[in-house]
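Novice: based on what follows, work out the 3D shape:
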Amino acid sequence: MQFLFLGDVVGDMGMQMVTQYLPQLKKEFKPQVTIVNGENATNQGRGITQARFKGLMKAGADVVTLGNHAWNNQEIFTFIDQTTNLLRPLNYPGEHVPGHGVCRLNVNGTPVAVINLQGRVFMEGTDDPFAAVDHLVEDLHAAGVRVIFVDFHAETTSEKKAMALFLTGRVSAIVGTHTHVQTNDSQILDHQTAFLTDAGMTGPAAGVIGMEYQPVIQKFLTARPHRFAVQTTGAGILSGCVLNVDAQTGRAKKIRTILIDAEHPYQNV
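Specialist: All right, here's what the predicted structure looks like:
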């Protein structure tokens, strides 16, 4: 079973890159499940709107995951409960959190689960992601679900690697998002679980992780707040990964990164 995952989609250019390249990538890799992190998809680079969610689905996403900017656009509260294919982090605190943290799919008779988690180190307070996913994975296994994909939206490499080791042999894949820079460490842990510290971002390549660079530099120079805006000019970048999972055992067999930018133009190979 093939999975295709795209890292954080940022702003208008991110949407353009998805619209342009996702159909081609799906034609090349023929994934059964396509997942896109859309938590920066608005033109302000924070949150998602219903139009942007529908745009990602129309381009070919089966599931859209979010992260720490899930609630930045108030419109989300009008539609997140109506779809099971838009995920906010599972471990948001509170008894009545809108939306869903896990999506269950049936892929040619094989049950598949996609989980969205958020880290706690250097990020807004959430419930313990380790405890939250531990209980959920136990329930999924009890229900006969072996193919499980986790988008772990977290800041530090240490927390992401710790989560990957915590889940090794229990999930098919764990891919990190949030830092917007693709890492060069795709691997299969213990011949069972695919892991990538960060999938990278999809959007403007010219700025600082998607934002115009001048205000970012000024903030570093002055240590004072500056208003950030999404970069709208220059080249684009698309980052992600594709991985193959044994549908019977849920074990990952292969993972490779995807990178499309000015230095790495798309070639259907």
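Novice: CA atoms for contacts and neighbours, from now on please.
Specialist: OK.
Novice: surely Asp185 and Ala199 touch.
Specialist: No: taking C-alpha atoms under 8 Å as the definition, Asp185 is not a contact partner of Ala199, at 10.1 Å.
Novice: tell me the spacing between Glu212 and Thr232.
Specialist: Note on Glu212: its distance to Thr232, by C-alpha to C-alpha, to the nearest Å, is 8 Å.
Novice: between Asp185 and Ala199, which has more neighbouring residues?
Specialist: Neighbours per residue (other C-alpha atoms under 10 Å) separate Asp185 from Ala199, with Ala199 holding more: 31 against 12.
Novice: contacting residues around that one?
Specialist: Contact analysis of Ala199 by C-alpha atoms under 8 Å, 6 or more residues apart in numbering lists 5-7, 175-177, 180-183, 239-241, 257.
Novice: give me that answer again for 10 Å
Specialist: 5-8, 37, 151, 175-184, 186, 238-241, 257-259 (C-alpha atoms under 10 Å, 6 or more residues apart in numbering).
Novice: those in strands, which ones?
Specialist: 5-6, 8, 37, 151, 175-177, 238-241, 257-259 (DSSP state E).
Novice: most neighbours, which of these?
Specialist: Most crowded among those, counting by other C-alpha under 10 Å, is Asp8 at 33 neighbours.
Novice: let's compare: structure for the following, please.
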Amino acid sequence: MKFLIVGDIIGRPGRRTLRKALDIYKADVVIVNVENSAGGFGITHKVYDELKSMGVDVMTSGNHIWDKKEGIALLERKDLLRPANYPEGAPGKGYGIFEKKGVKFAVINLMGRIFLDPHLENPFKVFDQLYQMLSLETPILIVDFHAEATSEKWAFGIYADGRASIVYGTHTHVPTYDQLILKHGTAYTSDVGMTGCWYSAIGMEPEDAIKRFLTGIPQKYKVEEKEDTVFNAILVEVNTNTGKAISIERIQHYFKRDELTQEG
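Specialist: Okay, the predicted model is just below:
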């Protein structure tokens, strides 16, 4: 079974790019990180419906999933996940078991703690708990590890090697060229990267980010929408009997702005 995994979608340009890319790159299952999909912060009902209309099967997220109130309500949907290591009582779920073409697979969303929120539950230990439960249902376990520090991502990848089918990083919006299959059969990359305008400050208008770096004064960021875009993803094939990865391929496709549909 082939899984197309797409990094953080940044606003309207990211959604338009995703729609175009999904006409080109085909897979059995499409998993997308959507925490920046609505105006760069959170998700809305309209954006959720738009992504489903494109054929997105599972949506993962991270710390920005809380940025829009209606997005929090959407966490009641089975196919929209938030990090599983938020404390008990947080809305939504951080994992799910799904089925496509008669094959069951599990998706786990976790968030790192270094440079993010040290008060979260330990993602390594939460993975242990979820693995014990979910591996009884399917050998295919996919983990979106939403984290800042590459060291934490790598350590987690090795920790989950042989138990997870795929471990991939999100959050930094900067793709890493370290995709490989680890010793015990887990496909890994430190960060899938973003989908949105590439000539930007990780998807946002660069002027505000530069001003913040020059002055130290917080700025209100806006999604960059005037530039050409990039689609960042990985395509992973998994053995459905063993849950081991067969191959991992990095995709980085640039689009001219005028190539993209004006819908959405």
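Novice: Ile9 of the second structure is in contact with Thr172, isn't it?
Specialist: No: applying C-alpha atoms under 10 Å as the test, Ile9 of the second structure and Thr172 come out as separate, 11.9 Å apart.
Novice: shared neighbours, the two?
Specialist: By C-alpha under 10 Å, 6+ apart, Ile9 of the second structure and Thr172 have these common neighbours: 193-194.
Novice: quick one: residues contacting the aligned residue in the second structure for Met57 of the first structure.
Specialist: Matched to the second structure by TM-score structural alignment, Met57 of the first structure sits across from Lys52. In this structure, Lys52 of the second structure makes contact with 58-59, 79, judged by C-alpha under 10 Å, 6+ apart.
Novice: next, format these as TSV and append neighbour count and distance to Arg15 of the second structure.
Specialist: Below are the contacts of Lys52 of the second structure laid out as TSV (neighbours: other C-alpha atoms under 10 Å; distance: C-alpha to C-alpha, whole Å):
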residue	neighbour count	distance to Arg15 of the second structure
Val58	21	15
Met59	24	13
Asp79	20	18
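Novice: need those residues in JSON lines with distance to Ile210 of the second structure and secondary structure, can you?
Specialist: Conversion of the contacts of Lys52 of the second structure to JSON lines gives the following (distance: C-alpha to C-alpha, whole Å; DSSP: H, G, I helix; E, B strand; the rest coil):
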{"residue": "Val58", "distance to Ile210 of the second structure": "34", "secondary structure": "strand"}
{"residue": "Met59", "distance to Ile210 of the second structure": "31", "secondary structure": "strand"}
{"residue": "Asp79", "distance to Ile210 of the second structure": "36", "secondary structure": "coil"}
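Novice: ok, these in the first structure, which still hold?
Specialist: Shared with the first structure under both residues aligned by TM-score structural alignment, their matches' C-alpha atoms under 10 Å, the contacts from the contacts of Lys52 of the second structure are 58-59, 79.
Novice: pick out whichever of these sits closest to Ala38 of the second structure.
Specialist: Met59 (13.3 Å; C-alpha to C-alpha).
Novice: in the one helix or strand the match of Met57 of the first structure maps to, what counts as buried?
Specialist: Using DSSP states H and E, Lys52 of the second structure sits in helix 45-54. By neighbour count on 16 or more other C-alpha atoms under 10 Å, the buried set for helix 45-54 of the second structure is 47-48, 50-51.
Novice: okay if I get those as CSV plus distance to Asn63 of the second structure?
Specialist: Shown next, in CSV, are the buried residues of helix 45-54 of the second structure (distance: C-alpha to C-alpha, whole Å):
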residue, distance to Asn63 of the second structure
Val47, 18
Tyr48, 17
Glu50, 22
Leu51, 20
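Novice: returning to what we had before: find the residues that touch each one of Asp185 and Ala199 of the first structure.
Specialist: With C-alpha under 10 Å, 6+ apart as the test, Asp185 of the first structure and Ala199 both reach Thr257.
Novice: and the gap between Tyr92 of the first structure and Asp246 of the first structure?
Specialist: On the measure of C-alpha to C-alpha, Tyr92 of the first structure and Asp246 of the first structure end up 31 Å apart.
Novice: and if you look at Ala132 of the first structure?
Specialist: Counting by C-alpha to C-alpha, the gap from Ala132 of the first structure to Asp246 of the first structure is 25 Å.
Novice: again, but for Gly60 of the first structure
Specialist: In terms of C-alpha to C-alpha, Gly60 of the first structure sits 23 Å off from Asp246 of the first structure.
Novice: these two: which has the busier surroundings?
Specialist: Ranked by neighbour count (other C-alpha under 10 Å), Gly60 of the first structure and Asp246 place Gly60 first, with 20 against 16.
Novice: that one contacts Pro23, correct?
Specialist: Yes: between Gly60 of the first structure and Pro23 there is a contact under C-alpha under 10 Å: 6.4 Å.
Novice: spatially central residue for the second structure, please.
Specialist: Centroid check for the second structure by C-alpha atoms, centre = their mean gives Asn33 as the closest residue, at 3.0 Å.
Novice: what sits against that one?
Specialist: 5-10, 58-62, 80-82, 109, 144, 146, 170-171, 192, 194-195.
Novice: is Leu117 of the first structure in contact with Thr65, as I believe?
Specialist: Yes: using C-alpha under 10 Å, Leu117 of the first structure makes contact with Thr65 at a distance of 9.2 Å.
Novice: now which residue in the second structure aligns to Ala70 of the first structure?
Specialist: With TM-score structural alignment as the criterion, Ala70 of the first structure matches Ile65.
Novice: and that match, how many neighbours?
Specialist: 25.
Novice: shared neighbours of Glu212 and Thr232 of the first structure, anything?
Specialist: In contact with both Glu212 of the first structure and Thr232: 204, 206, using C-alpha under 10 Å, 6+ apart.
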